[in-house]
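Asker: just coords:
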């Protein structure tokens, strides 16, 4: 057992699982060993152990590993348990108090995104978010930060052919327009939208990253005119809240840093 109190072998196995991402969905033993700084034989035994429980599987022809069905099973259980909402709500509540705007957490849902936790701002002019509500992935900054890092062809398959559905005059309906939104996310770590799904709503969102992969979007949302005039004031607390939630979800991982 490591001096920190962590079980080293279990920690290494989890590092192996977390190495799989949208950008690296498969690994060979040697390259994964180099990536993690582990001995090749140790990496092979870790993969074999995980494969025995269905967490990874090896292509019989290439001998390269991918995540297995046991990961999907745990993912479904975790989502249904409401753990993400339970952990996120205190962070969202603090963010809503600090900014005076509604704070929302969304996750990808096919070619859409779904609200899993929300805390509404107080006051007569505020946006009320509905937990469980599903929104189109191409309309709104929450979707832009969720899909910006995914392979283009996979997103195109999820969203469908152009033109995409137009909800307002500001809805991006082509992939050229979406690429501009996604590039902003990749360059700045934030996305801003004004009236892309609801003409009266403005929002700013940041990606919530774990082990280098975007798992959710954290968004401040409110009346369009008010939000667009406060982007600079909203961005710093939003980034801080995103980093805090990342730390709460995975204390041993490095989450996004506030800037």
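Answerer: Yep, that arrived. None of these values were measured; they are calculated from a predicted model. Numbering: from 1, shown residues only.
Asker: please make it C-alpha for all contacts and neighbour counts, starting now.
Answerer: Will do.
Asker: the residue lying closest to residue 210 once chain neighbours are set aside: what secondary structure?
Answerer: Computed as Cα to Cα, 6 or more residues apart in numbering, the closest residue to residue 210 that is not its neighbour in sequence is residue 255, at 6.2 Å. Secondary structure, DSSP: H, G, I helix; E, B strand; the rest coil: residue 255 is coil.
Asker: residue 66 falls within a helix, correct?
Answerer: No - counting by three-state DSSP, one finds residue 66 to be strand, located in no helix.
Asker: that one and residue 21 touch, don't they?
Answerer: No - contact criterion Cα atoms under 8 Å: residue 66 and residue 21 do not qualify, at 9.8 Å.
Asker: which one of the two is surrounded by more residues?
Answerer: Between residue 66 and residue 21, counted using other Cα atoms under 10 Å, the more crowded position is residue 66 (20 against 16).
Asker: please tell me how far the more buried one sits from residue 211.
Answerer: 17 Å (Cα to Cα, to the nearest Å).
Asker: try residue 50
Answerer: As defined by Cα to Cα, residue 50 lies at a distance of 19 Å from residue 211.
Asker: how many neighbours does residue 26 have?
Answerer: If you count neighbours by other Cα under 10 Å, residue 26 ends up with 19.
Asker: mind checking the SS state of residue 103?
Answerer: Counting by three-state DSSP, the backbone at residue 103 sits in strand.
Asker: hang on, it packs against residue 90?
Answerer: No - using Cα under 8 Å, residue 103 is not in contact with residue 90, being 10.7 Å away.
Asker: okay, helices next: where are they in the stretch 1-150 of the chain?
Answerer: Ranges of helices in the stretch 1-150 of the chain, per DSSP state H, counting those that start in this stretch, are 8-18, 29-36, 40-52, 69-81, 83-99, 141-147.
Asker: nearest to residue 127, out of the ones you listed?
Answerer: Nearest of these to residue 127, taken as Cα to Cα: helix 83-99 at 11.2 Å.
Asker: hold the first one in mind and look at this next one:
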């Protein structure tokens, strides 16, 4: 019989608690006070202080000397940048696109465009002489970009797009600023975008947003040949990209199972409703 230490099932409690604290930062919770953290996680004040100080010593949160609150620190930025530069997001998306068994794309914002960082080809996709990967799609044309820019804060979107010239690629390309804004509003209302021949005359596409918290990370798009004899509706093809988008949103959002409901002083504690639904 072995006399060695018994191996514990499950995560190590101190490590798991520290990770819970790091994952609790999001758009709604940008900082913690020691008492808030102690109450939220069921810790004593001294234990919460030691935990925050230990994490801050490695640069994950950063203490504000004036407010004595702990906000996100430079180590979070460094690790997030390293993950992005090493292709972590495309590696996360590619298996989900492959499961769709159709020509599908995942794109990320790039200025006034979205840029394709993952693409999988299928038999129903349009024939083209150049790859989808690294292609830029302008904000005003097509479901791919619309499923991202529609869900930005209107003020942020206006700062990016207002007054910019919009190229008209084909007769179906929307280029009037008011028309484009109406399409953005429609997309937010229904939770997805559809297009036929706006950016590529030979293609039609449904696209759904992927979120990281409440912010759009990019769209998942299903791309098909646009034929005059199509007897189906684009809505019939919405389920696969919606499913892939939901699977991507989960790990990118890192939502805690039981989000805080208290309204702390200074308005830091309550979490509003999550990102716009894609249902």
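Answerer: Yes, it's here. Given the structure is predicted, the values throughout are model-derived calculations rather than measurements.
Asker: drop the TM-score for these two in here.
Answerer: For these two chains in superposition, a TM-score of 0.73 is obtained (TM-score structural alignment, normalised by the length of structure 1); 249 aligned residues with a Cα RMSD of 3.9 Å.
Asker: sorry, back to before: quick one, which of the helices of the stretch 1-150 of structure 1 is packed in tightest?
Answerer: helix 141-147 (a mean of 30; mean count of other Cα atoms under 10 Å).
Asker: read off where that helix ends up in structure 2.
Answerer: With TM-score structural alignment applied, helix 141-147 of structure 1 matches the range 143-149 in structure 2.
Asker: touching the matching stretch from outside, list them.
Answerer: Under the criterion Cα atoms under 8 Å, 6 or more residues apart in numbering, residues 107, 109, 113-114, 137-140, 157, 183-184, 187, 192-195, 205-210, 216-221 lie in contact with stretch 143-149 of structure 2.
Asker: average offset between it and structure 1?
Answerer: Stretch 143-149 of structure 2: mean distance to aligned residues in structure 1 after superposition is 2.6 Å, counting by mean Cα distance after the TM-score superposition for structure 1.
Asker: return the distance of stretch 115-126 of structure 2 from the chain's centre.
Answerer: Relative to its chain's centre, stretch 115-126 of structure 2 lies at 20 Å (Cα atoms, centre = their mean, to the nearest Å).
Asker: er, stretch 136-149 of structure 1 I mean
Answerer: That offset, for stretch 136-149 of structure 1, works out to 10 Å (Cα atoms, centre = their mean).
Asker: what about that stretch, how long is it end to end?
Answerer: OK, stretch 136-149 of structure 1 end separation, Cα to Cα: 17 Å.
Asker: give me the nearest residue to residue 107 of structure 1, chain neighbours excluded.
Answerer: Closest residue in space to residue 107 of structure 1, ignoring its immediate chain neighbours: residue 216 at 4.6 Å, by Cα to Cα, 6+ apart.
Asker: map the one you found onto structure 2.
Answerer: Aligned partner of residue 216 of structure 1 by TM-score structural alignment: residue 218.
Asker: what's the strand or helix carrying its match packed up against?
Answerer: Assigned by DSSP states H and E, residue 218 of structure 2 belongs to strand 215-222. Contacts defined by 3 or more Cα pairs under 8 Å, 6 or more residues apart in numbering; DSSP states H and E place strand 215-222 of structure 2 against strand 104-110, helix 143-149, strand 203-212, helix 239-253.
Asker: so which of these is the most packed in?
Answerer: Most buried among those, counting by mean count of other Cα under 10 Å: helix 143-149, with a mean of 31.
Asker: quick one: map residue 171 of structure 1 onto structure 2.
Answerer: For residue 171 of structure 1, the aligned position in structure 2 is residue 174, judged by TM-score structural alignment.
Asker: quick one: its match is in a strand?
Answerer: No - looking at residue 174 of structure 2 with three-state DSSP, it is coil, so not inside a strand.
Asker: how far away is it from residue 220 of structure 2?
Answerer: 21 Å.
Asker: compare these two (neighbour count), which wins?
Answerer: Using other Cα under 10 Å as the criterion, residue 174 of structure 2 and residue 220 rank with residue 220 on top: 35 against 20.
Asker: thought the more buried one was touching residue 102?
Answerer: No - in terms of Cα under 8 Å, residue 220 of structure 2 does not count as a neighbour of residue 102; the distance is 11.9 Å.
Asker: now do the contacts for the residue nearest to residue 107 of structure 1.
Answerer: Shown in contact with residue 216 of structure 1 (Cα under 8 Å, 6+ apart): 105, 106, 107, 108, 146, 207, 208, 209.
Asker: excluding chain neighbours, what is closest to the second one?
Answerer: Nearest residue to residue 106 of structure 1, sequence neighbours excluded (Cα to Cα, 6+ apart): residue 115, at 4.4 Å.
Asker: the one you found: neighbouring residues, count only.
Answerer: Around residue 115 of structure 1 there are 23 other residues, counting by other Cα under 10 Å.
Asker: residue contacts, it?
Answerer: Residues near residue 115 of structure 1 by Cα under 8 Å, 6+ apart: 104, 105, 106, 107, 129, 130, 131, 132, 133, 134.
Asker: any chance of CSV for those residues, columns distance to residue 259 of structure 1?
Answerer: Below are the contacts of residue 115 of structure 1 laid out as CSV (distance: Cα to Cα, whole Å):
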residue, distance to residue 259 of structure 1
104, 20
105, 20
106, 22
107, 23
129, 27
130, 30
131, 29
132, 31
133, 30
134, 30
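Asker: which of those are conserved in structure 2?
Answerer: Retained in structure 2: 104, 105, 106, 107, 130, 131, 132, 133, 134, out of the contacts of residue 115 of structure 1 (criterion both residues aligned by TM-score structural alignment, their matches' Cα atoms under 8 Å).
Asker: farthest pair within those residues?
Answerer: 107 and 130 (13.6 Å).
Asker: relative to residue 12 of structure 2, how far out is residue 220 of structure 2?
Answerer: Separation of residue 220 of structure 2 from residue 12 of structure 2 (Cα to Cα) stands at 36 Å.
Asker: please disregard the earlier target; I meant residue 30 of structure 2.
Answerer: On the measure of Cα to Cα, residue 30 of structure 2 and residue 12 of structure 2 end up 26 Å apart.
Asker: go on, residue 277 of structure 2?
Answerer: Relative to residue 12 of structure 2, residue 277 of structure 2 is positioned 35 Å away (Cα to Cα).
Asker: then residue 63 of structure 2?
Answerer: Distance of residue 63 of structure 2 to residue 12 of structure 2, given as Cα to Cα: 26 Å.
Asker: higher neighbour count, those two?
Answerer: Taking neighbours as other Cα under 10 Å, residue 63 of structure 2 and residue 12 compare with residue 63 leading, 21 against 9.
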